[in-house]
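Chemist: predicted model and sequence below, questions to follow.
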Amino acid sequence: MSSNCCNSKTESNACCTSNKVQESKCCSNEPKITNTNNKESVNSPHDISDNAHDNYSEEDNEVATSFSNYNFKVTGMDCSSCAVTIEKALSPLSNVTDPKVNFSTSKLTVGLKSDKNINQVTQTLKKLGYGVEETDSNKSHTTFLVKGMDCGSCAKSIEKHLNTLSYVNDAQVSFSTGKMHVAFEGNKTKNIEKEVSKIGYSATLQSNDKNTYKKWKLFSKPAISTLFLIFGIVSSFISLPIWITNLMYIIAIIVSGIKPLKSAYYAIKSKSLDMNVLMSVAVIGAILIGEFFEGAIVVLLFTVGTLLQTISIDKTRNSIQSLMDITPATANVITEMGTISKSLKDILVGEIVFVKPGDRVPLDGIIIEGYSSLNQAPITGESIPVDKTIDEAVYAGSINENGTLKIRVSKLVEDTTLSKIIHMVEEAQENKAPTQAFIDRFSEIYTPIIFVLALLVMVIPPTFSLGTWGEWFYKGLELLVIACPCALVISTPVAIVTAIGSAAKNGVLIKGGNHLEALGALSALAFDKTGTLTEGQPKVSTIKTIESNEESLLNIAMSLESYSTHPISNAIVNYVSQINSATYDVTEFENLVGQGIMGKIEGTYVYAGNLKLIESINTNIRNYKNEISSYEREGYTIIIIASSDVIHGFITLEDPLRLNINQTIKQLNDSNIKNTVMLTGDNQGTADKIAQLSGIKEVYSELMPEDKLSAIKDLQSKGYRVGMIGDGINDAPALAQSEVGIAMGGIGSDTAMETADVVLMSDDINQLTHTISISNKAKNIIKQNIYFSIIIKLIAFILVFPGFLTLWLAVLSDTGAAILVVLNSLRLLKQGKING
C-alpha cells in the first residue's frame, strides 16, 4: 500500500468517495469489494495481479463516472437513526449509488445515473414517510404553464405521457399551481408544447406567458355544439328523417368531444384512468345503443362544466397573481450620462434607482437620499405606511407615498424579498396536505373499482335474464360517469391553494398544506419573550451604584457592551453614548451565552451579566440580592457590573410589551389553544411580570438557548401539539422541534424565511390570530367540500338502480359538484385584511 493510504475509518470516508475500487486500494481493512454494475465480487487487490487490477480499475471507473451526484432536502427526520434507515432503503436500488444522509442539515446526497432516477429516490422516501424535495443545485427543469386541467387526474395523464418520451428525463405536473416542470434534452420546447396539445391541453413557457389566454374562446366549440343540438331537437319536432336528427347530434358530439377523446386516448396509453376516459366511454356507449341525444347532451354538459371549473380553478391559482404584477417592468437608473430607463433584469447590485412619489419601489435597496412614507402592504400585510429615510432598507413592491428617493440596489430582481415570497408561496401550493394525499390515494382505488362495477352491471344482470341488455348497459354507463371523483379530488387542493394565497396577501407565508392543516390543530403556543411578546427594544430605567461612582460604572458598561450586539447591550450603549463618557480598552472579550459578557480592563476581568453569573465570581453580591429581586419582581431586567474584587453596580432595563399583546393572547386563550407558554432566558420575576401583563398562562424562565428545545419537548410529552413563535434565528432548534415553527418579522430576514414553517412578514404578533383563523376556515371548507362530494356521489349511486337517474343528470351532478366545490373554496379569498 502506498504511504498516503487511509489509516482510519474517518480518513477512509474522506478519501474513498469516487468508487469501490478506489476504496479497496486505499483501505486495507475492507476484505471484499463489489462492482457497482453487479458483477461478481472480487477479493482485495492484494490477491490479484497488477495487470488484472489495472483492468478492473478502469472498468469500474467507467461505471462510477456514469453516476452524477444529486442533492435533496429531507423533512420528517427526528433522529439520526432516520438517516440510517433512508441510506439502507436507497442502497439496494438500481441506478442509485452511495446515498449519504446528514441528519443535522436534512441533506441527502446520492449518485444517480440520470434525472430519470430522481422519481425512484423521491418515491422511496415518501413510502418511508419522509418529505423530500430537490435542491436548486439539481434543478435544470424548464417551467411551463398548463391550461385546461380541471382535476389532478389531468396532471397525472400529462406527466405519464411526457415521461414516456425518449428526450424527456423528468416531468412533474402540479394541478394546484397549473405548472409543469420538465427536464429534457436538446431544444425540444416546441415538441413539449405539441405533445401537451395532443392530449387536449395547452402549455406555454412561463417566461413567454403574456396572459393572452382568452377564456371566452374556449366556449366557441360548446356554442357550436349547442347550435347543432338545437337543430337536432327542432328537426325531431318537425318530423324530419331520423337520420338527419341523429346526424345533428353526432356533429354536436364530435365538435365538443374531440378534446376529451384525445385526452382519453393518451390517458389509456399512459395507463391512466382519468375522467376523460370514463366520459368518452360513456358517450361512445350511448351512441352504440342509439341514445344520440343523450350522448350529445352528456358531452356538452361535460365540456361546459369542465370549462367553468377550469376558469374557477384558475382564479384560485391566481390568488397571488396580484403580488407578481405589482413591481414595474422598468426602473429609472441614475448614471453618469443622466437618468435612463432599464429593465429590472438588467439592473445590477450597487446601481442607483430614482423613485418618484406614487411609484412602486422596483428592487430591494438602501435609501441614500430622501425621506418618504412607504406602504409595505404587499409584503407585510400592514396597511399603515412606514416612514423611511437615509440608510434604511426598502423592499420591491412597496409604494412610495410622498417623497422622492434615491435607492442603492442591494438585490437582483430574482433575489428580492418579494420574489422569495412568490417563490415560497408557489412551492407551498405544490406541497400536498395529509388530507389531500389521502384523497389522492383513495381516488386511485375508487375509480378502477367503480369502472369494474360498471362493467359487471352491464353484463351480469342481463346474463341472468334480470332485464334487457340495453337497460343494464345504460345503467353501467351512468355508473361510469359517477366513477369520476373529480369534485372529491379537487376538494382539498383548491382550498389549500386559495388559503395560502390569501395568507400571503396578508403578509403571512405558510410553507405548505401540511403546515396549514397543522396550524388549526395546535393546542399550545410557546412564545419567545424578547422581540415577540415585547418590542425587543429595551430601555435603560435605573442606574444603581454600589462600590463605584456612576461615571465609572457607565464607562465600564459602555466599554464592555459595545462589543456585543445583543438588544440589551445596544440599549445600554445608546443610553451611555448620550452622556459624555470615556471608554476603556477591552481585551479577551467573551460572550457567556445565557449569562452575560466579560472582558479584561486594565488587567482586571470585569463581568456584565445576571445574578447567577456575578454570584459565581463575587459572593458579596448576595448582600444586594433582596434589592435586585424587588426590581425583578417589578418586571425589570438587571445587568450587574462587577469583578472578583469590586461590585460596581447594576443597571435596570425595561422592554415594553407589544401594543395590544394582551388582547391577542386573550383571543388565543379563548380559541382552541388550551395553553399559552413563555420561554425566556430572563429571570423568574421579570418573566412572571410579563406573563401577568400579557395573559400568558405558563412560564419557563432562566433558559439557556438549548433549554428552549427541552421545554418544547416537555410540552409535547404532556400531550400538547405545540406551535413555537420566535425570531427564527436563536430559536431555530425549538422552531424545528415544534409541530409548527412560526417566525416573527420575516421582512429583511432570510434566516426567518428559511427556518420556519410559517413566517409573519411584519413584526406584528397580531397576524398570528388571523393566520390561525385562515387555517381553521380552510379546514372547515375542506370538510364541507369532502362531505358534499361524497353525498352527491351516494345520491347519484342510489338513483341509478331504480332508474331515476339519466345519463345527462349524472354528468350534471359530477361537474356541478366540482364547480360548487371550487366556488366554496373561493370564499377563502374574502378572508378580511389583518388591519381592517
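Modeler: Yes, it's here. Numbers count the residues shown, from 1 in each chain.

Chemist: CA only for contacts and neighbour counts going forward, please
Modeler: Fine.

Chemist: contact partners of the helix or strand containing residue 88?
Modeler: Here residue 88, judged by DSSP states H and E, is contained in helix 80-90. The contact list for helix 80-90 (Cα atoms under 8 Å, 6 or more residues apart in numbering) reads 77, 96, 99-103, 121, 124-125, 128.

Chemist: I'd like the next helix or strand past the lengthiest helix in the chain.
Modeler: In the chain, with assignment by DSSP state H, the single longest helix is helix 767-800. Under the assignment DSSP H and E, the closest C-terminal helix or strand after helix 767-800 is helix 807-825.

Chemist: pasting the second one now:
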Amino acid sequence: MKESNVQTELNVSGMHCANCAISIHKYLENNGAKDIYVDFASDEVKFSEIPLEQIPVLVKGIESLGYKVMEGKDKKPSFWKSIELKFLCCLIFTIPLWSHMFTNLPILHDPFIQLALCAPVYIIGFSYFGISAFRSIWNKMPNMDVLIFIGSTAAFAYSLIGTYYNLGHDYQFYETCATIITLVFLGNVLEKRAVTKTTSAIKELVKYQDIPAIKIENDQEVELLAREIKSGDILKVNSGNLIPADGDILEGQAWVDESMLTGESLPIEKLKYDAVIGGTLLTEGNIRIVATKVGSKSVLYQIIQLTKDAQSKKPPIQKFGDKVAAYFVPIVVTISFFTFFVTYFIAQLPLQQSLMNAIATLVVSCPCAMGLATPTAVMVGLGRAAKSGILIKGGSTIEEMSDLKQMVFDKTGTLTTGDFNIKAIQTFGIEQSQVESIIAQLESYSSHPIAKSIRKQLQEIKSYRIIFKEVNEIKGKGIFATDTNGNNYSICNAKLGEKDYSNRYDLTLTINGVVIAGIVLEDQI
C-alpha cells in the first residue's frame, strides 16, 4: 500500500495543447490514479495511488494515445526529430509558395510547381498533426490538431482537385495549406523556447546539487559531489567556492553572498557557530562546516519543490480554460460545417468561397488562446520570477496581485544593485583631499562590502598618511582607530555619536569626537 501512495513523475513528449493534457488526465483518472497533474507546456505528468508494477502498463496506455514517454527526465530528442527541424523544412517550401502572390514569376504560378512545393509541407504536417488528430478522435478526446488537420486538408484537397481538373487559379489554395501548417509549427517552436527558458530556472537550481565539495575524513581531504554529502560530514569551504550543503560553521569566519536565496546583494558576515546555506557563495574567508541538512531537508531542495509546486497549481482562469478546451474542438468543427452550409446552400456563394470561409473558421480558432496561452503565461511568469530570485506560490497568487494597491520592498539589493557610490562628502574645517585620504586609510582595515565600494573611489595620499597603532571594527557600528599621537578616529553610522546626523548623511568621520566630515552614499536602481 505504501508503494501506491508514492507520487510518480513521467516526462511525456508530444503534448502541445490543453486537450492533449486533458486526454492523458482522463486516461489516468479512468485507471485509478489520484492527485493527477498534467502540464503540456513542460511535458510533466504526475500522479499517485498507482502501484509500481502497474506503471509500465500506464506508460503503454499513454503511448497508445499518441504520446512518447521519455526514459530520462533530461533526455532530449535528437534535432532530426525536433519540432525546429519540421518548422525549418516547412518554411523552406512555404516561402516560395507564399511569395507567388507578390511576384509575377510564371514558374511560381504553375499549379504543378505549387503542388510539388506544398506536398512535402502537407506530408510533414500530416505525420505530426494528422496522426495525433486521428488518435485523439479514436480516444474520444479531439484536440487542437483536429482543427489544424481539417483546415489544411480541406485546402490541400480542394487545390488538388482543381489542379487535376485544370479548373484555374481560383481553385488553387496550396499556399493556404502550407501557411497553416508552417505557422502552427512556428507557434510550437516559440512556445517550446519560452517553456525551456522557464524551466531553466529550476534546472539552474538543481545544478547546485552537483557542485564539488571537500570532505575532511581522518585528517584527509576527500572530493565528492554535494548530493553525496551526509548529515554530520565535516566540509572545508575556501574563498570563492559555493557552499555545498546547509550547515554550521565549526572554524573560521567568512563573508557569504546569499543573494540567490534572499535577494540581498551585500555579502553577510558569518562567524563560528553561524548557519550557512548550501548553494550560496563564500566571497571571502575560509571555513569548516558540519553538514546539518542534506537531501530533501535542505533549503535549496525546498526552494526547488516550492517552485515546482507553484507551477503545478492551476489558477482559476487556467481551470476555466481547461473546461472550455474540452468542449472547444467539437464546437468549432460544428460551427465550421454550419458556416459552409449557410454560405453555400443558403447564401449561395461560390463553392471555393464557402469552403474558404469554413477553413477560416477552423484556422482562426486553433490553437485555442485560452487553452494554450494561459498555462504558458503562468509558467513563463513563475519561471522568470524564480530566475530573478522571486518565488511566487502559484498562479493564483499572480491573479491576486492584480488587485494590489500597495507593495512594500526591501530596497537594498532588491530594487538596487547593492554597489554603493559616494554621492557627496561635506567637510568641516579640513581639506577635502585630507578627509578622503583618512577615509581611504580607515576603510582599508575593513572587508565590509560598503568599505570595498568606498575604497574603489578614494585613494590614500602619502602626505596625509596616518600611522594607526590600534584599529577596531565593530559590527553594525563602524571603524574606530587610534594613531601614535593618541588621537581617536572613527567612521561610523551617522545615527551613532552624540548627535544624530542620519537625516543628512549616511556616515560621519570624527577626530577626537568632533565631526569633521559627513558622507552621503547612493545605490543604483
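Modeler: Ah, there it is. The structure displayed is predicted, hence computed values, not measured ones.

Chemist: coming back round to it: counterpart of the longest helix of the first structure in the second structure, which residues?
Modeler: For helix 767-800 of the first structure, there is no aligned range in the second structure, judged by TM-score structural alignment.

Chemist: so which elements touch that helix?
Modeler: For helix 767-800 of the first structure, the packing partners by 3 or more Cα pairs under 8 Å, 6 or more residues apart in numbering; DSSP states H and E come out as helix 469-482, helix 486-490, helix 493-505, helix 513-520, helix 661-669, helix 807-825.

Chemist: list the buried residues in the helix holding residue 88 of the first structure.
Modeler: Using 16 or more other Cα atoms under 10 Å as the test for burial, helix 80-90 of the first structure gives 82-83, 86-87, 90.

Chemist: so that helix corresponds to what in the second structure?
Modeler: With TM-score structural alignment applied, helix 80-90 of the first structure matches no range in the second structure.

Chemist: what's the first helix or strand after that helix?
Modeler: strand 96-102.

Chemist: what stretch of the second structure does the very next helix or strand once past that following strand fall on?
Modeler: Per DSSP H and E, the first helix or strand lying C-terminal to strand 96-102 of the first structure is strand 107-112. Aligned using TM-score structural alignment, strand 107-112 of the first structure spans no residues in the second structure.

Chemist: now for strand 107-112 of the first structure, which elements pack on it?
Modeler: Secondary-structure packing of strand 107-112 of the first structure (3+ Cα pairs under 8 Å, 6+ apart): strand 68-75, strand 96-102.

Chemist: let me have those strands in a markdown table, extended by distance to residue 664 of the first structure and mean neighbour count.
Modeler: Output for those, formatted as a markdown table (distance: least, Cα to Cα, whole Å; neighbours: other Cα atoms under 10 Å):
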| stretch | distance to residue 664 of the first structure | mean neighbour count |
| --- | --- | --- |
| strand 68-75 | 31 | 18 |
| strand 96-102 | 39 | 20 |
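
Chemist: with distance to residue 258 of the first structure as added columns, please give the ones you listed in JSON lines.
Modeler: JSON lines is the format used below for those (distance: least, Cα to Cα, whole Å):
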{"stretch": "strand 68-75", "distance to residue 258 of the first structure": "41"}
{"stretch": "strand 96-102", "distance to residue 258 of the first structure": "42"}
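
Chemist: among the ones you listed, which comes closest to residue 222 of the first structure?
Modeler: Nearest to residue 222 of the first structure, of all those, is strand 68-75, at 45.6 Å by Cα to Cα.

Chemist: hang on, the earlier thing: to residue 392 of the first structure, which of the helices and strands packed on strand 107-112 of the first structure lies closest?
Modeler: strand 68-75 (34.6 Å).

Chemist: just want the angle from that closest one to strand 96-102.
Modeler: Put simply, strand 68-75 of the first structure runs at 40 degrees to strand 96-102, going by axes from the mean of the first three to the mean of the last three Cα atoms, to 10 degrees.

Chemist: the stretch 201-350 of the second structure: strands as residue ranges?
Modeler: Here the stretch 201-350 of the second structure has its strands, by DSSP state E, counting those that start in this stretch, at 212-217, 220-225, 234-237, 246-257, 268-270, 275-276, 281-293.

Chemist: tabulate the ones you listed (a markdown table), appending distance to residue 54 of the second structure.
Modeler: Listed next are the strands of the stretch 201-350 of the second structure as a markdown table, based on distance: least, Cα to Cα, whole Å:
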| stretch | distance to residue 54 of the second structure |
| --- | --- |
| strand 212-217 | 38 |
| strand 220-225 | 34 |
| strand 234-237 | 42 |
| strand 246-257 | 38 |
| strand 268-270 | 50 |
| strand 275-276 | 43 |
| strand 281-293 | 34 |
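
Chemist: in TSV: these, plus distance to residue 147 of the second structure and mean neighbour count.
Modeler: Output for these, formatted as TSV (distance: least, Cα to Cα, whole Å; neighbours: other Cα under 10 Å):
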stretch	distance to residue 147 of the second structure	mean neighbour count
strand 212-217	51	18
strand 220-225	50	13
strand 234-237	58	22
strand 246-257	52	21
strand 268-270	57	18
strand 275-276	55	20
strand 281-293	52	21
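
Chemist: residue farthest from the centroid of the first structure?
Modeler: Centroid-distance maximum for the first structure: residue 239 at 62.0 Å, with Cα atoms, centre = their mean.

Chemist: distance of that residue from residue 686 of the first structure?
Modeler: The spacing between residue 239 of the first structure and residue 686 of the first structure, counted by Cα to Cα, to the nearest Å, is 93 Å.

Chemist: would you mark the buried spots in stretch 322-332 of the first structure?
Modeler: Taking 16+ other Cα under 10 Å as the criterion, stretch 322-332 of the first structure shows 323, 326-327, 331-332 as buried.

Chemist: no, scratch that, I was asking about stretch 254-271 of the first structure
Modeler: Of the residues in stretch 254-271 of the first structure, 255-257, 259-267, 270 count as buried by neighbour count, 16+ other Cα under 10 Å.

Chemist: now stretch 183-192 of the second structure: which residue numbers in the first structure?
Modeler: Under TM-score structural alignment, the match for stretch 183-192 of the second structure is residues 301-310.

Chemist: with stretch 286-300 of the second structure instead?
Modeler: Aligning stretch 286-300 of the second structure against the first structure (TM-score structural alignment) gives residues 404-418.

Chemist: so who does the aligned residue in the first structure for residue 268 of the second structure touch?
Modeler: Under the alignment (TM-score structural alignment), residue 268 of the second structure maps onto residue 386 of the first structure. Contacts for residue 386 of the first structure (Cα under 8 Å, 6+ apart) come out as 373-376.

Chemist: among those residues, which recur in the second structure?
Modeler: Counting by both residues aligned by TM-score structural alignment, their matches' Cα atoms under 8 Å, the members of the contacts of residue 386 of the first structure that carry over to the second structure are 373-376.

Chemist: quick one: which of these is nearest residue 469 of the first structure?
Modeler: Residue 469 of the first structure has its nearest neighbour among those in residue 376, at 68.0 Å by Cα to Cα.
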